[in-house]
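**Student:** Have a look; sequence and predicted model below, questions after that.
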Amino acid sequence: MTGSSMSDQPQMSDQTALDRVLADYRTAFEPTWSDTDSLEQVRFCVLDCETTGLDPKRHRIVSIGAIAITEGEIDLSDRLEVLLRVRFNTAATLVHGITRSETEHALDEPDALSALLGYLGDGVIVGHHISHDLAMIDAALARHTDDRLQNRHLDTGQLMLALLDDGAFGAEPGLDDLSLDGLCRFFGIVPHDRHTAPGDAFLTALVLLRLLRVAARSGRNTLAALLRQPAPQADPKG
C-alpha cells in the first residue's frame, strides 16, 4: 500500500475505504472474547506509536508498529508496520528519527487507520503506557469518523504493578524502574530498535510473554483476571 496524493478526490477515496473497514471492524466484536477465555485463546495485539508530540489534540501519529501474541507465542507472520506522512519536523524527530522528507510517499491518515483497524479486529491491544497510543489513535479517528477504538486494552506497566501487588515476584523483586527499559532489564531482555514503533512493539511483546507466564502461575489465567486491577487500598485516615 502506498500513500495517496494530496488532491481532494484521493482523500475522498481514502475516506470511503476507511468507512468500509470500520464496518468490518465493528462486526469483528459480534461476538468477541469472553471474560472466561484462557490467555492462550486470546489474540493480543502489542502496539506502539511514534508521534510528533504528546498532545493528541495538536500532534499526529508518525508510525505504528504491532505484533500479535497467540497461544502464548509471538506470531511473526501477524504483524503490522505503518508509516504516515509527516507535515513538518518536531522536537520528537530527534527521538524517533523519522523526518518529513522520509515520509513523502507514506500513507495519509485515513489509509493508515484503515490498515490499523483491519489488522486489529477484536484483538486485545497491549502496550507500555498504552493510554497515550490509544488517545492518539482515537484523536485520529475523530478527525475522520464518529468512531473510537472498541478493543479491550492492557498496559504492561499496570500489569507489572498488579502482579507485584499479588506478590507474584516475591517480597522484594528488586525492581525500581517500571519503564520499558526497566522491565527489559528486569527480565533480561536486550533492548533493540528502541524508539521505533516496530522495535518497541516487539520489546513490549517479549515483556508481555514473561508477564503472561507469571500471571498464569499466580492465578490470573483468564482474560478477566489478567485485566483486573488491584483493589484500591483503604485510606488509613478514613
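**Tutor:** Arrived safely.
**Student:** When you work out contacts or count neighbours from here on, use the C-alpha atoms and nothing else.
**Tutor:** Will do.
**Student:** which residue ranges form the helices in the protein?
**Tutor:** Assigned by DSSP state H, the chain shows helices spanning 8-27, 93-96, 109-120, 130-144, 156-166, 180-187, 197-217, 223-227.
**Student:** Please render the ones you listed as a markdown table that adds distance to residue 37 and mean neighbour count to the earlier fields.
**Tutor:** Shown next, in a markdown table, are the helices of the chain (distance: least, CA to CA, whole Å; neighbours: other CA atoms under 10 Å):
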| stretch | distance to residue 37 | mean neighbour count |
| --- | --- | --- |
| helix 8-27 | 20 | 15 |
| helix 93-96 | 37 | 15 |
| helix 109-120 | 18 | 22 |
| helix 130-144 | 22 | 18 |
| helix 156-166 | 18 | 19 |
| helix 180-187 | 26 | 16 |
| helix 197-217 | 13 | 21 |
| helix 223-227 | 6 | 18 |
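**Student:** And those helices: which comes nearest residue 61?
**Tutor:** Residue 61 sits nearest to helix 130-144 of all those, at 6.8 Å, using CA to CA.
**Student:** The structure to be compared is supplied as follows:
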Amino acid sequence: MKQLLSNLLKNRDVHQSEIDFYSNKEGLDSDSFIEYLRLRGLDIIRRDDTYHLGIFKTTIKNQLFCIVDIESNGPDPQKHSIIEIGAIKYQNGKIIDKFSSLVHSNVVPKMVNEVTGIGIDDLLDAPSLNKVLNEFRLFLGDAVFVAHSAKWDYKFLSHSFENCNLEHMFNHKLCTLNLARRYIEAPKHGLRTLNEVLNIDVNHHRAYDDAYSAMKVLEYCFDKIDCEQTTDLLISNRLASKIES
C-alpha cells in the first residue's frame, strides 16, 4: 500500500494491474478498493487503464476544498477530545455545503468555556464523537482539507479517528495561515487579526465561524493568484512569491 500511495503522490500513473494487486490484498474488488481510497481522502481519477490524483490535473478554480475548524477541551489529542467541528465545502467561489456539530463531552475546562462559550450543558445531549466523526468523514470525502494552522487540526482529527477505530485520513491539506503570511499584509496572521483586517464579522472561537473566517482568507488569497494553475502547485507552495514588505 505504501508504494501505491508513493506513486500516486509523486504524480505517477498507476496501472490497473497495480490496483488489482492491492485490492486483492485488501480482499476487495478493484472498484470497491478505489471507493475505499476515496473515502479515506484520495481524489483518485481513472483514465482508461490508469489512475492518478486529481490535484495534478484539477485547477485551483475547479478544486473542491473543505475548510475545517475544530474546538477541543485541551491542546493534546492524546489527552483531550474534540467538542465541536465546523466545516464548509467550497468550489468555484461558492459554498457548496456546510457541516456543524457539537460533540458529547463531560469535560469543559473553565478556560475553554470562557474562550468558546461552550459549556457542559451544551454537550451533555450532543452526539458521540464516533457518530460525529463518521458523519464528518462522509462530508469531507476526497476534498482538499483546509484549516488555519492546518497541521494542528489535521493531527487532532487523525488521532481522534484512530482513537475511535476509524481509518486514517489521506486528504491533501492546505494551511490558510501560511497563505495569509504570503498574501495578506497584516501585523499578525491569526484569525482574530485577519477578521479585523478583512472585515469578517463572526463569533471567533466557534468551529463553524472560524471555518468561515478561514474560507474568507482563502478567497482573499485566491484573488492574488492565478487560479487556472493546478492544485498541486498551491499545496506544494510553488505559486507566487511572498509579498515584499
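**Tutor:** Yep, that arrived. No experiment lies behind these values; they were computed from the predicted model shown.
**Student:** coming back round to it: export the helices of the first structure to TSV and tack on distance to residue 42 of the first structure?
**Tutor:** Conversion of the helices of the first structure to TSV gives the following (distance: least, CA to CA, whole Å):
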stretch	distance to residue 42 of the first structure
helix 8-27	17
helix 93-96	31
helix 109-120	13
helix 130-144	18
helix 156-166	16
helix 180-187	23
helix 197-217	12
helix 223-227	8
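**Student:** Residue 64 of the first structure is nearest to which of the ones you listed?
**Tutor:** helix 197-217 (5.4 Å).
**Student:** Tell me which residue is most central in the first structure.
**Tutor:** residue 47 (2.7 Å; CA atoms, centre = their mean).
**Student:** what does it align to in the second structure?
**Tutor:** With the correspondence set by TM-score structural alignment, residue 47 of the first structure lines up against residue 68 in the second structure.
**Student:** cool, and residue 225 of the first structure?
**Tutor:** Under TM-score structural alignment, residue 225 of the first structure pairs with residue 233 in the second structure.
**Student:** what's the spacing between stretch 193-200 of the first structure and its chain's center?
**Tutor:** In terms of CA atoms, centre = their mean, to the nearest Å, the centre of stretch 193-200 of the first structure is set 12 Å apart from its chain centre.
**Student:** Onto which residues of the second structure does it map?
**Tutor:** Under TM-score structural alignment, the match for stretch 193-200 of the first structure is residues 203-210.
**Student:** Same check on stretch 152-161 of the first structure?
**Tutor:** Mapped onto the second structure using TM-score structural alignment, stretch 152-161 of the first structure covers residues 172-181.
**Student:** Any idea how far apart the tips of that stretch sit?
**Tutor:** In stretch 172-181 of the second structure, first residue to last residue: 20 Å (CA to CA, to the nearest Å).
**Student:** residues in contact with it?
**Tutor:** Residues from elsewhere that reach stretch 172-181 of the second structure (CA atoms under 8 Å, 6 or more residues apart in numbering): 41-42, 143-151, 154, 189-190, 214, 217-218, 221, 235, 242.
**Student:** swap in stretch 95-113 of the second structure?
**Tutor:** 72-74, 81-90, 118-120, 122-129, 132, 136, 139, 207-208.
**Student:** what's the answer for stretch 53-69 of the first structure, then?
**Tutor:** Contacts with stretch 53-69 of the first structure, where a contact means CA under 8 Å, 6+ apart, come from 43-52, 74-76, 78-86, 90-92, 98, 132, 135-137, 139-140, 196-202, 205.
**Student:** Quick one: map residue 127 of the second structure onto the first structure.
**Tutor:** So residue 127 of the second structure corresponds to residue 107, using TM-score structural alignment.
**Student:** I'd like to know how far its match sits from residue 202 of the first structure.
**Tutor:** Distance from residue 107 of the first structure to residue 202 of the first structure, by CA to CA: 22 Å.
**Student:** same check, this time on residue 80 of the first structure
**Tutor:** 11 Å.
**Student:** Could I get the contacting residues of the aligned partner of residue 141 of the first structure in the second structure?
**Tutor:** Correspondence of residue 141 of the first structure to the second structure, assessed by TM-score structural alignment: residue 161. Residues in contact with residue 161 of the second structure (CA under 8 Å, 6+ apart) are 133, 167-168.
**Student:** Looking at those residues, which is nearest residue 58 of the second structure?
**Tutor:** Among the contacts of residue 161 of the second structure, and counting by CA to CA, the member closest to residue 58 of the second structure is residue 168, at 24.0 Å.
**Student:** Please look at that closest one and residue 158 and confirm they touch.
**Tutor:** Yes: applying CA atoms under 8 Å, one finds residue 168 of the second structure in contact with residue 158, separated by 5.9 Å.
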